[in-house]
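>>> requesting a structural model of the entry that follows:
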Amino acid sequence: MAATLDLNHSSVSEFILVGFSTFPPHLLPIFFLLFLLMYLFTLLGNLLIMATVWSERGLHTPMYLFLCALSISEILYTLSITPRLLADLLSTRRTIAFAACISQMFFSFTFGFTHSFLLTVMGYDRYVAICHPLRYNVLMSPRGCACLVACSWSGGSVIGLVVATAIFHLTFCGPNEIQHFGCHVPPLLKLACGTDVPVVALGVGLVCITNLLGCFLLILLSYTLIVAAILKIPSAEGRHKAFSTCASHLIVVIVHYGFASIIYLKPRGLHSHKSNTLMAITYTVLTPFLSPIIFSLRNKELKTAMKKTFLSKLYPSSNQVASVNVVLEEGRRMTIPSPVGL
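Below is the predicted model:
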């Protein structure tokens, strides 16, 4: 992708990521350890979800297949930002090459928007399951689910390519200090020079806001129809069971868009660089960290499958002994003759 962009018109060959450089040095190792543990837990949690869905045939349904795709996008999103962030926390030279900055922006936008599209698809899946249960197998056929996942990934890739191409076709004359820990669009626009900067800023803003707002409104519409259908269920137990199938997805949506709104809808100029950095961390590190926890704890079926799958692998001998005892007991009952006359 970098090869398709004309980089010769910019005099800047690398950027300096200011990020955490304004924080006291003694806090940086603490941040490193905290973010490293959260990053590793994010990877482990999403891999655990994927392994559970893969190994349990009972979970081979559209809802859990979408969850696997969501876990993949989450892993790749954090991989595009967090390792670089961790390295810069322990480094005194926080520079990033021009091409590396392009790549980071492309992949972070691609996987970030793929994540939003997949959350929208999962909302549609819950709408069909609750509002049209008799047509669920037709509307959410394997081919249809594959098309929805492919469209989500394709849409994310297109937006990532459009944003990265638009930003890095601008001219960067200097200075080259990005007031962020990554190649974020607003700080980069402040470094660009030329008369086309406002046009690019408006275009990129419209692309991002239109897609994010569109995803949010579609999810909101899905849950409006879901709630209306649930309220028509006569029994309280039925209403609770129906809502529990979409509770974890709804919580993740609230967390995802809640932290995103804090970052992108906050008033300009009212926060210091340190507070802006910490708020950006909530979306970059904290949101992916919370997502597998919410899905694992709030989804009873997934939680049960995890216990069944991984406890059997951790304690295979005890399970085998129990199975042998059951077989021996059944055999003993079949072979011992009954007393005469009874």
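>>> hey, let's count contacts and neighbours off CA atoms from now on
OK.
>>> could you pull out the strands for the stretch 1-150 of the chain?
14-17, 95-97 (DSSP state E, counting those that start in this stretch).
>>> which one, of those, ends up nearest to residue 290?
strand 14-17 (26.2 Å; Cα to Cα).
>>> and the closest one, which residues are buried?
Across strand 14-17, burial judged by 16 or more other Cα atoms under 10 Å covers 15-17.
>>> now stretch 23-31
Within stretch 23-31, the residues that qualify as buried are residue 28, counting by 16+ other Cα under 10 Å.
>>> residues making contact with that stretch?
Applying Cα atoms under 8 Å, 6 or more residues apart in numbering, the set of residues contacting stretch 23-31 from outside is 20, 89-90, 274.
>>> how about this one, so we can line them up?
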Amino acid sequence: MAKRNNISTTDFILLGLFPEFQYASLLVYLILLVYLIALTGNSILTFLIWLDVHLHTPMYFLLSQLSLIDLFYISSSVPKMVINHSLGKHSISFTGCGIQMFFCLSLGGAECLLLTFMSYDQFVAICNPLQYTVIMNSKVCLLIAVASWTGGALNSLIQTIYTMHFPTCGLKEINHFFCEMPAVLKLSCEDTSDYEMLVVVVTSIVLLVVPFSLIIASYTLIFLTVLRMNSVKGRKKALATCSSHLTVVSLFFGPNIFIYMTFTSSHSPEQDQALSLFSNILTPMLNPLIYSLRNKEVVAALMKLMGRCGVS
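Got it, this is the predicted structure:
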């Protein structure tokens, strides 16, 4: 009660990640380690793509955008959680909660759109290689980046404003480690079922179902093209190029489809937290590892950089 007496009536209380878990401190510091790995991996990958001229291609430009999104995505929730745990605090202001929700939704939406555009890039590269440099020119790549960031931000702005306008009752305890939209809506004094249904029907379709369907369509055409290739080496190279992106798509869309298309009442807060932990924290750490370890050009650029550092 003493902690709650020091909290403003406008503040929210973040109960944290699995509040009943006996080894909460160990879990938080493991997450901090994951955060540092994600920060390092995404920063190195972005730097390599910027530094090495051999990586100045549309595919790697889009990959650098994915790394930047992942950097901000994981940073929107983990530092606050670690600071709160270290200081023994649980509160987050109304404004802070809205800002955190905006950035989480915005970056999640941007990543969703970017992954869809990246599948189109793969489609053009494999199904129409002779026109690749014409179709995926620098202007198109820039438009893709702007569309991804802007689309995610606009969607997030609308959702955040509407979610935060609902009045809340009681202790304002958010059973989560960050201000996730479904968790905040559960605190509302009003019936939010109509809005939840709107989010599921409209936002989920626009930012999850349609992009995922477009990705499936792109890869269906890619695999049909690969099957028609006479060269076994060409098939292996094409499939290797696609495998990293398909892995990242699976890691991103799986948890988010479950959270945002069934979030009304079908799963527990613990399931929400576990899925958010995977989507918001583990995936940004895994993405640069997946693209780096499975990509010879990235590994070669890293070896070249390490060689330069060793010489100097």
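>>> can you pull the TM-score for these?
The pair, once superposed, lands on a TM-score of 0.91 when counted by TM-score structural alignment, normalised by the length of the second structure; 304 aligned residues with a Cα RMSD of 2.0 Å.
>>> related to what we said a few turns ago, now tabulate the contacts of stretch 23-31 of the first structure in CSV and tack on neighbour count.
CSV is the format used below for the contacts of stretch 23-31 of the first structure (neighbours: other Cα atoms under 10 Å):
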residue, neighbour count
20, 22
89, 23
90, 14
274, 16
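>>> greatest separation within the residues you listed: which pair is it?
Farthest pair in the contacts of stretch 23-31 of the first structure, by Cα to Cα: 90 and 274, 17.6 Å.
>>> can you redo the buried residues of strand 14-17 of the first structure as JSON lines with distance to residue 290 of the first structure?
As requested, the buried residues of strand 14-17 of the first structure are arranged in JSON lines below (distance: Cα to Cα, whole Å):
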{"residue": "15", "distance to residue 290 of the first structure": "31"}
{"residue": "16", "distance to residue 290 of the first structure": "30"}
{"residue": "17", "distance to residue 290 of the first structure": "26"}
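>>> residue in the first structure matching residue 120 of the second structure?
Mapped onto the first structure by TM-score structural alignment, residue 120 of the second structure lines up with residue 124.
>>> sketch out the helices for the stretch 151-300 of the first structure, chain order is fine.
Listed in chain order, the helices of the stretch 151-300 of the first structure (DSSP state H, counting those that start in this stretch) span residues 185-191, 197-231, 236-244, 247-264, 273-281, 287-298, 300-314.
>>> residue 320 of the first structure: which of those is closest?
With Cα to Cα as the yardstick, what comes closest out of the helices of the stretch 151-300 of the first structure is helix 300-314 (9.4 Å).
>>> can you tell me what sits against that closest one?
48-49, 52, 55-56, 59, 295-297, 319.
>>> now the two most distant members of those residues.
295 and 319 (27.4 Å).
>>> neighbour count: those two, which is higher?
Neighbour comparison, residue 295 of the first structure and residue 319: the larger count goes to residue 295, with 21 against 14 (by other Cα atoms under 10 Å).
>>> so what's the more buried one up against?
Residue 295 of the first structure touches 248-249, 302, counting by Cα under 8 Å, 6+ apart.
>>> gap between the most centrally placed residue in the first structure and residue 39 of the first structure?
Centroid check for the first structure by Cα atoms, centre = their mean gives residue 74 as the closest residue, at 3.4 Å. Here residue 74 of the first structure is placed at a distance of 11 Å from residue 39 of the first structure (Cα to Cα, to the nearest Å).
>>> what's the answer for residue 268 of the first structure, then?
29 Å.
>>> residue 182 of the first structure now?
16 Å.
>>> these two: which has the busier surroundings?
residue 182 (25 against 22).
>>> looking at the strands of the stretch 1-150 of the first structure, which is nearest to residue 190 of the first structure?
Here strand 14-17 is closest among the strands of the stretch 1-150 of the first structure (Cα to Cα), at 12.8 Å.
>>> so that closest one matches what in the second structure?
By TM-score structural alignment, strand 14-17 of the first structure lines up with residues 11-14 in the second structure.
>>> and stretch 218-235 of the first structure, by the same measure?
Mapping stretch 218-235 of the first structure onto the second structure (TM-score structural alignment) gives residues 214-231.
>>> contacts for the matching stretch?
Contacts for stretch 214-231 of the second structure (Cα under 8 Å, 6+ apart): 116, 119-120, 122-123, 126-127, 235, 238-239.
>>> how about residue 298 of the second structure, what's its partner in the first structure?
Under TM-score structural alignment, residue 298 of the second structure pairs with residue 302 in the first structure.
>>> please disregard the earlier target; I meant residue 242 of the second structure.
So, by TM-score structural alignment, residue 242 of the second structure is matched to residue 246.
>>> surely that match is in contact with residue 127?
No. Look at residue 246 of the first structure against residue 127 with Cα atoms under 8 Å: they stay out of range, at 9.1 Å.
>>> what's around the nearest residue to the match of residue 120 of the second structure once chain neighbours are set aside, how many residues?
The shortest distance from residue 124 of the first structure to any non-neighbouring residue, by Cα to Cα, 6 or more residues apart in numbering, is to residue 222 (6.2 Å). By other Cα under 10 Å, 22 other residues sit near residue 222 of the first structure.
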